[in-house]
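*Asks:* This is a predicted model, with the sequence first.
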Amino acid sequence: MNMARAIRQISKQTPNVEEEQAQAAADLMRQLTENKDAVIAGIQVMKGLNDMGIFDALRGMLDNRTEVGAIAMQQLNQPATHNVIKAGMFGIQFLSTLQLGQLETVMNGVGLGMKRLSKTGQDGEKQSIWKMRRRLRSPEIRAAMTAMVDFMEGMGEAFLHNKKHDE
């Protein structure tokens, strides 16, 4: 009966540079063929950007990055830019206080109101005082006027609150 011989020496196989490059090239070709449509689409997008001159502009910006950075910092340091940033922050803060249902209702109302406004402007139909008086009794007009009065009350409350803090 033959017994297995004990392993006394382990030789580690290390691929040489050519083998590693050949394996990397094979992996790259496999990925390219598996993602052919995405690669072609990416190339088409890059060609379009190149045709528009985007890459030339980017290359120029990179070549002059110190000057471009200085100009960008000067523009960001303008008082008007500070106001835009603050206004954007206040806008985001305001939107975060609204509930989605409220915002949706208001935006739908504004959209429908704008449609009616443009239709009225196109038709150019004049209305008599009596017809307008009758329309003021409609539930839609009453709902809108109530909403506007509530809006003005809330706005006035905020104005008075700010006035008290300023004093």
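*Replies:* Right, received. Where do you want to start? What you are looking at is a predicted structure, and each value in this text was computed from that prediction instead of being measured.

*Asks:* can we go C-alpha only for contacts and neighbour counts from here?
*Replies:* OK.

*Asks:* Against which helices or strands is the biggest helix by length in the chain packed?
*Replies:* Secondary structure of the chain per DSSP state H: the longest helix is helix 139-166. Taking 3 or more Cα pairs under 8 Å, 6 or more residues apart in numbering; DSSP states H and E as the contact definition, helix 139-166 has no neighbouring helices or strands.

*Asks:* quick one: buried residues of it?
*Replies:* By neighbour count with 16 or more other Cα atoms under 10 Å, helix 139-166 contains no buried residues.

*Asks:* how far away is Ala26 from Glu19?
*Replies:* Remark: distance between Ala26 and Glu19 (Cα to Cα, to the nearest Å) = 10 Å.

*Asks:* Please compare the first structure with the one that follows:
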Amino acid sequence: MIMARAIRQISKTVPNVQEEQDQAIASIMREVAENQEAIMKTLGILKGLHEMKALEAVHALLEQRTEVGAIAIQQINQPGMHNIIKNAMGAVGFLGALQPGQLNTLLDAVGSGLKRLSNTGENGEKQSIWALSRRLRSPESRAAMTSMLGLLEGMGEVFLQNKEQKKG
């Protein structure tokens, strides 16, 4: 019985630089062909940004990023900016707590009220006490006053809770 000869030397073929570049180019060309539509849209976006000089502005910002960053940090460290950031976070939290229907109703009501306010201000009509009392008895005025009282009561409730928390 004949036994196989032991392998003592392993020869590994290493592609030369030219072969590696050819493989890389072929791989890139395959990807370009497969994603032609996305690449064309991206080029269109870049062309538009270049035409409106936005790319130049971004390039200038990148070149001066250290100085721009230092200025941005200085502006953020202003005491007023801290309040703005905290207020913005509070506003986002408030909007997140509202139901979309509630917010739409409230904004529609405020818009309608502002229209009536501007009409009343433009006309400049003076009204007698009797006319005002008649308007206060209208269903719209009663609904608005009831809503405003509910708003005031809710605000007062929170004010009192916060006052108690600060004491305790």
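*Replies:* Looks like it came in fine. Not measured: the values here are computed from a predicted model.

*Asks:* Quick TM-score on the pair, please.
*Replies:* Superposed pair, TM-score by TM-score structural alignment, normalised by the length of structure 1: 0.70. Supporting alignment: 161 aligned residues with a Cα RMSD of 3.6 Å.

*Asks:* hmm, back to that, how much does the longest helix of structure 1 stray from structure 2?
*Replies:* On superposition with structure 2, the mean distance recorded for helix 139-166 of structure 1 (mean Cα distance after the TM-score superposition for structure 1) is 2.8 Å.

*Asks:* gap between that helix and the chain center?
*Replies:* Taking the mean of its C-alpha atoms, helix 139-166 of structure 1 sits 31 Å from the chain's own mean (Cα atoms, centre = their mean, to the nearest Å).

*Asks:* cool, stretch 109-129 of structure 2 as well?
*Replies:* Remark: stretch 109-129 of structure 2 is offset 35 Å from the chain centroid, using Cα atoms, centre = their mean.

*Asks:* can you check stretch 75-82 of structure 1 too?
*Replies:* For stretch 75-82 of structure 1, the distance to the chain centre is 22 Å (Cα atoms, centre = their mean).

*Asks:* and for it, what are the contacting residues?
*Replies:* The list of residues contacting stretch 75-82 of structure 1 from outside it, by Cα atoms under 8 Å, 6 or more residues apart in numbering, is empty.

*Asks:* And it, end to end?
*Replies:* Start-to-end, stretch 75-82 of structure 1 (Cα to Cα) is 10 Å.

*Asks:* quick one: that stretch aligns where in structure 2?
*Replies:* The alignment of stretch 75-82 of structure 1 onto structure 2 (TM-score structural alignment) spans residues 75-82.

*Asks:* Show me the strands in structure 2, by range?
*Replies:* Counting by DSSP state E, structure 2 has no strands at all.

*Asks:* any idea how far Thr105 of structure 2 is from the spatially most central residue of structure 2?
*Replies:* Among the residues of structure 2, the one closest to the centroid is Val92, at 10.1 Å (Cα atoms, centre = their mean). Taking Cα to Cα as the measure, Val92 of structure 2 and Thr105 of structure 2 are separated by 18 Å.

*Asks:* Likewise for Gly121 of structure 2?
*Replies:* In terms of Cα to Cα, Gly121 of structure 2 sits 24 Å off from Thr105 of structure 2.

*Asks:* about what we covered before: check the spacing between the alignment partner in structure 1 of the residue nearest to the centre of structure 2 and Lys86 of structure 1 real quick.
*Replies:* Structural alignment (TM-score structural alignment) places Val92 of structure 2 against Ile92 in structure 1. Using Cα to Cα, Ile92 of structure 1 is found at 10 Å from Lys86 of structure 1.
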